[in-house]
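K.L.:
Generate a structure from the sequence data that follows.
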Amino acid sequence: MVGGTGGGGPAPLLSVAGLTVEFRLRDAPVRAVTDLDLTVRPGELLAVVGESGCGKSVLAHALLGLLPGNAVVTGRALLDQPDAAPVDLLGCGERHLATRVRGRRVGLVPQSPATALNPVRTGRRLLAETLRAHGHHRARAGAEAERLAADVGLDPADLDRYPYELSGGMAQRLVTALALAPDPALLIADEPTSGLDRPLVDHTLDLLRRRCEAGGAVVLITHDLAAARRVADTVAVMYASRLVEVRPADRFFGAPGHPYGAALLDALPDRAFRAVPGHPPMLTALPAGCAFAPRCPRATDACADQPAPAAYGAGTVRCHHPLPIGGTP
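P.N.:
Below you'll find the model as predicted:
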């Protein structure tokens, strides 16, 4: 199974099995996520990486029931609950998601903060309303709002601005503070460092890392491999709607198993600084076999068939011709 690295440790906080998302369009269906299996444990920071358009954000929105009406979602996503049986996020219904999951058990840092913020509320009011909705006394909500602002690197004075008065980086930090306010067990952070300069990128990543050290879990969706390398415990590589590699972060960055993972690492400035050749396939016309084959130097006729995920060291790789374990990328 393509998923967590297995072994010991705490029971999974989130277990995803067979997640598939297809958008029904007039011309052709769009297969955005295909047969995805994944686990996230308390204390774990899982980084989902890959080129734009591979399905990373759709994965996040599917787990929280935030997809449009033309999305067809199948599979299972069990979320652990205190003092209750796990709930299937894909089948529990909107009412349960809205009242028990979103912004409570699971927080989301959205990829586009400008569209996620109420334009007629200042940042201070947005934070105070969120805190009060989750049990904070009105008299203490203001002080807690300023503490959250400081945690994410936002000047407390900027809380009195409206969203249209904030820079992209300020808005990004505000939505991060809003997602953290209820102290969710699982935080899904979709490109949370977008629009930030390097010191604030590192500040935000360290904040996410500290949540895991305190027992929370984080799914970091990012195209920034340097960010993933800084804080991730586990790396999940996504390509053309599928997970193709899930490995412990140190092993992935030391020696990836899938040729696509190796190509992503080769694109880093401190490595070969060489772009991945070619282009990903259209999600309306995914091939029956390995979608990376047209771009892969290791491809053979066997790649005309879809490879199954297979154990690879301490993780899994979906490839007919994985790189040697421990070999040079």
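K.L.:
contacts and neighbour counts: CA atoms only from here.
P.N.:
Will do.
K.L.:
Wasn't residue 128 part of a helix?
P.N.:
Yes - using DSSP: H, G, I helix; E, B strand; the rest coil, the assignment for residue 128 is a helix.
K.L.:
quick one: contacts for it?
P.N.:
Residues in contact with residue 128 (C-alpha atoms under 8 Å, 6 or more residues apart in numbering) are 138, 141, 142, 145.
K.L.:
For those, give me TSV that also has distance to residue 198.
P.N.:
Below are these laid out as TSV (distance: C-alpha to C-alpha, whole Å):
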residue	distance to residue 198
138	35
141	30
142	29
145	24
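K.L.:
Out of these, which comes closest to residue 27?
P.N.:
Residue 27 lies nearest to residue 145 out of those, by C-alpha to C-alpha, at 47.3 Å.
K.L.:
what's next to stretch 171-178, contact-wise?
P.N.:
Contacts for stretch 171-178 (C-alpha under 8 Å, 6+ apart): 109-110, 113-114, 116-117, 123, 126-127, 130, 148-149, 151-154, 163, 192-196.
K.L.:
Pull out the buried members of those.
P.N.:
109-110, 113-114, 117, 123, 126-127, 130, 148-149, 151-154, 163, 192-196 (16 or more other C-alpha atoms under 10 Å).
K.L.:
Buried ones among the contacts of residue 128?
P.N.:
Buried members of those, counted by 16+ other C-alpha under 10 Å: 141, 142, 145.
K.L.:
Could you save those as TSV and add columns showing secondary structure and distance to residue 27?
P.N.:
Below are those laid out as TSV (DSSP: H, G, I helix; E, B strand; the rest coil; distance: C-alpha to C-alpha, whole Å):
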residue	secondary structure	distance to residue 27
141	helix	50
142	helix	51
145	helix	47
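K.L.:
buried ones in stretch 86-96?
P.N.:
The neighbour-count check on stretch 86-96 (16+ other C-alpha under 10 Å) flags 87, 88, 89, 90, 91, 94 as buried.
K.L.:
Widest-spaced pair of those residues?
P.N.:
By the measure C-alpha to C-alpha, 87 and 94 form the most distant pair in those, at 12.6 Å.
K.L.:
all helices of this structure, in order?
P.N.:
Applying DSSP state H to the chain gives helices spanning 56-63, 94-96, 113-116, 123-133, 138-151, 168-180, 198-213, 225-231, 249-254, 259-266.
K.L.:
residues in contact with residue 191?
P.N.:
Taking C-alpha under 8 Å, 6+ apart as the criterion, residue 191 is in contact with 109, 110, 111, 220, 221, 222, 223.
K.L.:
Pretty sure the fifth one sits against residue 189.
P.N.:
Pointing back at residue 221 there. Yes - between residue 221 and residue 189 there is a contact under C-alpha atoms under 8 Å: 6.0 Å.
K.L.:
To check against the first, give me the structure of this:
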Amino acid sequence: MRGGRHIAAVTDASFDLAPGECLALVGESGCGKSVLASALLGLLPGNARTAGAAVLTGTPADGSPRPGAAGSAPLPGIDLLTATERELARSVRGRRVGLVPQSPAAHLTPVRTVRAQLEETVRELTDVPRHELRSAAEGAAERAAFPADHLDRYPHQLSGGLAQRAATALALVGEAPLLIADEPTTGLDRDLVDRTVDELRRHADDGRALLMITHDLAAAERIADRVAVMYAGRIVELADAAEFFGTPGPRHPYARGLLDALPERAFAPIPGLPPELGALPDGCAFAARCPHATAACATVPEPVDGVACHHVPTDAQAHAQEPADA
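P.N.:
Coordinates of the predicted model:
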């Protein structure tokens, strides 16, 4: 709620995410991606309201990513949207769901060094012996490409990129069965982007689930198994990553526009701006920016085969016939 008005920041978002899989959630800034992540972890403002379900299925009590591991009794499934703050704080955040936050500086304790925060996190989330905390913390930092000679610095002494890497190191410590990475490559140069997403990919390859929220389509292409495209609070396309970035390519006009805007592709930005979430138009929210809009777009399209668009067949066929250098 804002100014006495109800604003639907995310509507009808539906997807699943399996162990060992990476789902990239992409879209322009302000489309609701980070709101979705905050909802899953119970981090929305007090006046926010959620509906529906976000079920985290049972996971082994020993932290192993694979249910049924020897010597581990599965933890019960939990609906993240109805869980109490006590449940989320004590048994979910960090343990069953890790988070690389969008604003890492706000999540780092300002009066403690990075080393101290890593050691504390290792102590809380793992069974590493006390005398091995230092080396475990340094190992976590190395995984996130955080330089060892900066471990004894305080958050205010870090650049934005270093704060991002510190937050990534903290998120990886617990080996949570589900990791939510919200813009994990912000402030990093290309080499560090690749190193960071490769480490996140390894997290998934070890049998854990990864939800990566990003506007960096190159990073998404590098590690994602599937891609969900969000526009104005709705998921408008859900597709296999290989098909999305390759052939046949995106099917929703907005998703195609995102790829066409890349310098290595058509370098043609989508005209206009996204609507404000508090002033969404009737019907398809993308219609005002879409070259294929018709009178049918006055109603909200229902997803069909993962795409919410009234003109998917026509547009997909036309796009497939475009010249390769179009």
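K.L.:
neighbour-wise, which of the contacts of residue 191 of the first structure leads?
P.N.:
Neighbours here mean other C-alpha atoms under 10 Å. Within the contacts of residue 191 of the first structure, the largest count is held by residue 220, at 27 neighbours.
K.L.:
Residue 198 of the first structure versus that one, what's the distance?
P.N.:
17 Å (C-alpha to C-alpha, to the nearest Å).
K.L.:
count of residues packed around the counterpart of residue 129 of the second structure in the first structure?
P.N.:
Counting by TM-score structural alignment, residue 129 of the second structure corresponds to residue 137 in the first structure. Burial of residue 137 of the first structure is recorded as 13 neighbouring residues (other C-alpha under 10 Å).
K.L.:
What is the equivalent residue in the first structure for residue 100 of the second structure?
P.N.:
Matched by TM-score structural alignment, residue 100 of the second structure corresponds to residue 109 in the first structure.
K.L.:
In contact with the counterpart of residue 2 of the second structure in the first structure, which residues are there?
P.N.:
Residue 2 of the second structure maps onto residue 25 of the first structure when the alignment is built from TM-score structural alignment. Residues in contact with residue 25 of the first structure (C-alpha under 8 Å, 6+ apart) are residue 70.
K.L.:
Quick check: residue 25 of the first structure vs residue 31 of the first structure, distance?
P.N.:
Taken as C-alpha to C-alpha, the span from residue 25 of the first structure to residue 31 of the first structure is 11 Å.
K.L.:
Ok, residue 216 of the first structure next?
P.N.:
Shown here: residue 216 of the first structure relative to residue 31 of the first structure, a distance of 31 Å by C-alpha to C-alpha.
K.L.:
do the same with residue 95 of the first structure
P.N.:
Relative to residue 31 of the first structure, residue 95 of the first structure is positioned 27 Å away (C-alpha to C-alpha).
K.L.:
Map residue 97 of the first structure onto the second structure.
P.N.:
That one, residue 97 of the first structure, aligns with residue 88 by TM-score structural alignment.
K.L.:
count of residues packed around its match?
P.N.:
Neighbour number of residue 88 of the second structure under other C-alpha under 10 Å is 22.
K.L.:
Same check on residue 272 of the first structure?
P.N.:
If you count neighbours by other C-alpha under 10 Å, residue 272 of the first structure ends up with 11.
K.L.:
Spatially nearest residue to the equivalent of residue 53 of the first structure over in the second structure, not counting backbone neighbours?
P.N.:
By TM-score structural alignment, residue 53 of the first structure lines up with residue 30 in the second structure. Closest residue in space to residue 30 of the second structure, ignoring its immediate chain neighbours: residue 232 at 7.7 Å, by C-alpha to C-alpha, 6 or more residues apart in numbering.
K.L.:
And residue 230 of the first structure, by the same measure?
P.N.:
residue 205 (7.7 Å).
K.L.:
Distance of that neighbour relative to residue 125 of the first structure?
P.N.:
Separation of residue 205 of the first structure from residue 125 of the first structure (C-alpha to C-alpha): 26 Å.
K.L.:
for residue 229 of the first structure, same thing?
P.N.:
Distance, residue 229 of the first structure to residue 125 of the first structure, using C-alpha to C-alpha: 35 Å.
K.L.:
how about the strands in the first structure?
P.N.:
For the first structure, the strands defined by DSSP state E occupy 14-23, 30-40, 45-49, 71-81, 84-88, 106-109, 186-190, 217-221, 234-239, 242-248, 309-312, 315-318.
K.L.:
Present the ones you listed as JSON lines; the columns should include distance to residue 324 of the first structure.
P.N.:
Below are the strands of the first structure laid out as JSON lines (distance: least, C-alpha to C-alpha, whole Å):
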{"stretch": "strand 14-23", "distance to residue 324 of the first structure": "28"}
{"stretch": "strand 30-40", "distance to residue 324 of the first structure": "24"}
{"stretch": "strand 45-49", "distance to residue 324 of the first structure": "21"}
{"stretch": "strand 71-81", "distance to residue 324 of the first structure": "32"}
{"stretch": "strand 84-88", "distance to residue 324 of the first structure": "37"}
{"stretch": "strand 106-109", "distance to residue 324 of the first structure": "37"}
{"stretch": "strand 186-190", "distance to residue 324 of the first structure": "32"}
{"stretch": "strand 217-221", "distance to residue 324 of the first structure": "27"}
{"stretch": "strand 234-239", "distance to residue 324 of the first structure": "18"}
{"stretch": "strand 242-248", "distance to residue 324 of the first structure": "14"}
{"stretch": "strand 309-312", "distance to residue 324 of the first structure": "10"}
{"stretch": "strand 315-318", "distance to residue 324 of the first structure": "12"}
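K.L.:
Any idea which of those gets closest to residue 256 of the first structure?
P.N.:
strand 242-248 (8.3 Å).
K.L.:
one step back: can I get the contacts of residue 191 of the first structure in JSON lines with distance to residue 64 of the first structure?
P.N.:
Formatted as JSON lines, the contacts of residue 191 of the first structure follow (distance: C-alpha to C-alpha, whole Å):
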{"residue": "109", "distance to residue 64 of the first structure": "12"}
{"residue": "110", "distance to residue 64 of the first structure": "12"}
{"residue": "111", "distance to residue 64 of the first structure": "14"}
{"residue": "220", "distance to residue 64 of the first structure": "15"}
{"residue": "221", "distance to residue 64 of the first structure": "15"}
{"residue": "222", "distance to residue 64 of the first structure": "18"}
{"residue": "223", "distance to residue 64 of the first structure": "21"}
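K.L.:
which one of those is nearest residue 181 of the first structure?
P.N.:
residue 109 (11.4 Å).
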